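A.B. asks: here are the coordinates; sequence isn't available:
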């Protein structure tokens, strides 16, 4: 592995990443352990993950993403990470089209650079079949884990499981300020009912236009934002008739 690495730092709503161009090498230039050290906020660069821009291995995509979380684990993809990667590639390669597919472990994702410099991403449709998320939580007649009971830290929670190419557990709460995220987040992430671990969203409905969320990301812990978490949560709000579509 390289002893010196050129990198850039990008963030999406505070969800921050070290970006490394590996199109020439064709593979990540850091080991998972090195990436974890780089993400350390006291002794490294500090980030929620390290994203490697690789040449695509399928004809439909321009580039391919691999990402190591801050603990060195490798998720299928990352929503905010995709936005950061699209902007990073655009900044270093002027020939890149404004819209182009990126290959990920969850399939093709298509970000689109906007005129104002932001990046829009079609995250695809969430899927609810428990076996696909995956989770072994109790399911309804259609095989979905919706408001399924789960005991964590001596308390029963109602959990809705959603797949976005990565697993999500959504928990609606009455008062998010009373939630001890550092205590319960890891217990959800590593609970045996989630064989691939899980991202967990604790959500409070504030109004028809606002939800408040605290996120515990699989492999990264608490983060300021998460694209797939938001995408998974909104369609499954318990008050769909009172939540504005925007």
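C.D. replies: That came in fine, so what should we check first? Everything numeric in this text was worked out from a predicted model, so none of it was measured. Numbers count the residues shown, from 1 in each chain.
A.B. asks: from now on I want contacts and neighbour counts done on CA atoms only, so please keep to that.
C.D. replies: Will do.
A.B. asks: contacting residues for the residue nearest the centre of the chain?
C.D. replies: Geometric centre of the chain, nearest residue: residue 78, 4.0 Å, by Cα atoms, centre = their mean. Shown in contact with residue 78 (Cα atoms under 8 Å, 6 or more residues apart in numbering): 67, 226-228.
A.B. asks: then this one, side by side with the first:
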């Protein structure tokens, strides 16, 4: 980016998980990590959990490609709330002429569908459960693993939804040690690429409450892939139905996992907050 260039962006959120969206179609250059951090900064930038870029896809079956940067500038492989926001952005832009269309993500193709009134459903793919695919350094495909931490022994399930998740079931999510146990698990060498840590409270056979401490962002108001991972982990343990509602601090998501070998489908809200321009006074 050259000095003095105005960078247009959209500010969006999905259930409170907020994003800065950049249109980079037509071969516009991807943002450097420094620009991603600047845009995400809530005091000196726009402020967001993640930066999303919409780009041309090399796959003719996909309407567009999106990529994801965390607030610390690191790249992410998947973001369910972000996928819904990208779908909503493309519908508003006019690029998506039909309610159903396909997107290209870092974790693979994503089927999107406009449900009306700002709600979108996205296919999040089949969950990966083998430790090597998380990646998680452990033997065996167990529904529950245990690690001894300074905070005490913690039990959790591991799931990849294109990005790694550890799901801890708690009796009361409001009292869960998210700020301490989240980073403690993320720092464990058993997770060589780090991990998103979800704290889930089962409220009913078809409803849970969830908080998520994300890689590169900390605790967010919502995490779509984390909601999917929590449902998968709890279904595998016989604690939850395959169609469930996940209450997050920023809103509620609807998750369906029809069968063990089926993709997970997530439905939830999207919202446009504002449009803006950032004047880049220094090269990035």
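C.D. replies: Everything's here; your move. Everything numeric in this text was worked out from a predicted model, so none of it was measured.
A.B. asks: could you get me the TM-score between them?
C.D. replies: Aligned and superposed, the two chains score 0.91 in TM-score terms (TM-score structural alignment, normalised by the length of structure 1); 241 aligned residues with a Cα RMSD of 1.8 Å.
A.B. asks: follow-up on the earlier one: the residue nearest to the centre of structure 1 -> structure 2?
C.D. replies: Mapped onto structure 2 by TM-score structural alignment, residue 78 of structure 1 lines up with residue 79.
A.B. asks: how near is that match to residue 35 of structure 2?
C.D. replies: From residue 79 of structure 2 across to residue 35 of structure 2, the span is 20 Å (Cα to Cα, to the nearest Å).
A.B. asks: which stretches in structure 1 count as strands?
C.D. replies: With strands called from DSSP state E, structure 1 shows them at 8-12, 15-21, 49-55, 63-69, 102-104, 107-113, 119-122, 148-152, 155-163, 167-172, 199-207, 210-217, 221-223.
A.B. asks: distance to residue 38 of structure 1 for these - can I get that in JSON lines?
C.D. replies: Putting these into JSON lines (distance: least, Cα to Cα, whole Å) gives the following:
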{"stretch": "strand 8-12", "distance to residue 38 of structure 1": "12"}
{"stretch": "strand 15-21", "distance to residue 38 of structure 1": "8"}
{"stretch": "strand 49-55", "distance to residue 38 of structure 1": "8"}
{"stretch": "strand 63-69", "distance to residue 38 of structure 1": "10"}
{"stretch": "strand 102-104", "distance to residue 38 of structure 1": "22"}
{"stretch": "strand 107-113", "distance to residue 38 of structure 1": "26"}
{"stretch": "strand 119-122", "distance to residue 38 of structure 1": "26"}
{"stretch": "strand 148-152", "distance to residue 38 of structure 1": "32"}
{"stretch": "strand 155-163", "distance to residue 38 of structure 1": "29"}
{"stretch": "strand 167-172", "distance to residue 38 of structure 1": "25"}
{"stretch": "strand 199-207", "distance to residue 38 of structure 1": "22"}
{"stretch": "strand 210-217", "distance to residue 38 of structure 1": "18"}
{"stretch": "strand 221-223", "distance to residue 38 of structure 1": "16"}
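A.B. asks: dump these into CSV; add mean neighbour count and distance to residue 43 of structure 1 as well.
C.D. replies: Output for those, formatted as CSV (neighbours: other Cα atoms under 10 Å; distance: least, Cα to Cα, whole Å):
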stretch, mean neighbour count, distance to residue 43 of structure 1
strand 8-12, 17, 16
strand 15-21, 23, 14
strand 49-55, 25, 15
strand 63-69, 24, 16
strand 102-104, 23, 29
strand 107-113, 18, 33
strand 119-122, 16, 31
strand 148-152, 15, 33
strand 155-163, 20, 34
strand 167-172, 25, 30
strand 199-207, 21, 26
strand 210-217, 20, 21
strand 221-223, 18, 18
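A.B. asks: so which of the ones you listed is nearest residue 131 of structure 1?
C.D. replies: Set against residue 131 of structure 1 and scored by Cα to Cα, the strands of structure 1 come closest in strand 155-163, at 9.9 Å.
A.B. asks: what range does that closest one cover in structure 2?
C.D. replies: Against structure 2, strand 155-163 of structure 1 falls on residues 152-160 (TM-score structural alignment).
A.B. asks: average offset between that stretch and structure 1?
C.D. replies: Stretch 152-160 of structure 2 differs from its equivalent in structure 1 by a mean of 0.8 Å after superposition (mean Cα distance after the TM-score superposition for structure 1).
A.B. asks: check the offset of that stretch from the chain's centre.
C.D. replies: 19 Å (Cα atoms, centre = their mean, to the nearest Å).
A.B. asks: contact partners for residue 201 of structure 2?
C.D. replies: 169-173, 208-210.
A.B. asks: quick one: residue 87 of structure 1 and residue 119 touch, right?
C.D. replies: Yes. Assessed by Cα atoms under 8 Å, residue 87 of structure 1 is found in contact with residue 119 at 7.1 Å.
A.B. asks: now do the shared contacts for these two.
C.D. replies: Here residue 87 of structure 1 and residue 119 share the contacting residues residue 113, scored by Cα under 8 Å, 6+ apart.
A.B. asks: burial count for residue 129 of structure 1?
C.D. replies: When neighbours are counted by other Cα atoms under 10 Å, residue 129 of structure 1 registers 19.
A.B. asks: dump the residue contacts of the residue nearest to it when sequence neighbours are not counted.
C.D. replies: Nearest residue to residue 129 of structure 1, sequence neighbours excluded (Cα to Cα, 6 or more residues apart in numbering): residue 144, at 4.8 Å. Applying Cα under 8 Å, 6+ apart, we find residue 144 of structure 1 in contact with 128-130, 161.
A.B. asks: so which of these comes closest to residue 46 of structure 1?
C.D. replies: Among the contacts of residue 144 of structure 1, and counting by Cα to Cα, the member closest to residue 46 of structure 1 is residue 161, at 30.0 Å.
A.B. asks: what separates the closest one from residue 11 of structure 1, distance-wise?
C.D. replies: For residue 161 of structure 1 relative to residue 11 of structure 1 (Cα to Cα), the value is 27 Å.
A.B. asks: ok, residue 205 of structure 1 next?
C.D. replies: Distance from residue 205 of structure 1 to residue 11 of structure 1, by Cα to Cα: 26 Å.
A.B. asks: what about the helices in structure 2?
C.D. replies: 33-40, 80-93, 178-186, 224-236 (DSSP state H).
A.B. asks: what about the closest residue to residue 242 of structure 1 other than its chain neighbours, neighbour count?
C.D. replies: In space, and not counting its chain neighbours, residue 242 of structure 1 is closest to residue 208: 5.1 Å by Cα to Cα, 6+ apart. Using other Cα under 10 Å, residue 208 of structure 1 has 14 neighbouring residues.
A.B. asks: hang on, residue 208 of structure 1 packs against residue 244?
C.D. replies: Yes. Residue 208 of structure 1 is within contact range of residue 244, at 5.6 Å (criterion: Cα under 8 Å).
A.B. asks: so residue 103 of structure 2 sits against residue 64, correct?
C.D. replies: Yes. Counting by Cα under 8 Å, residue 103 of structure 2 touches residue 64, with 5.5 Å between them.
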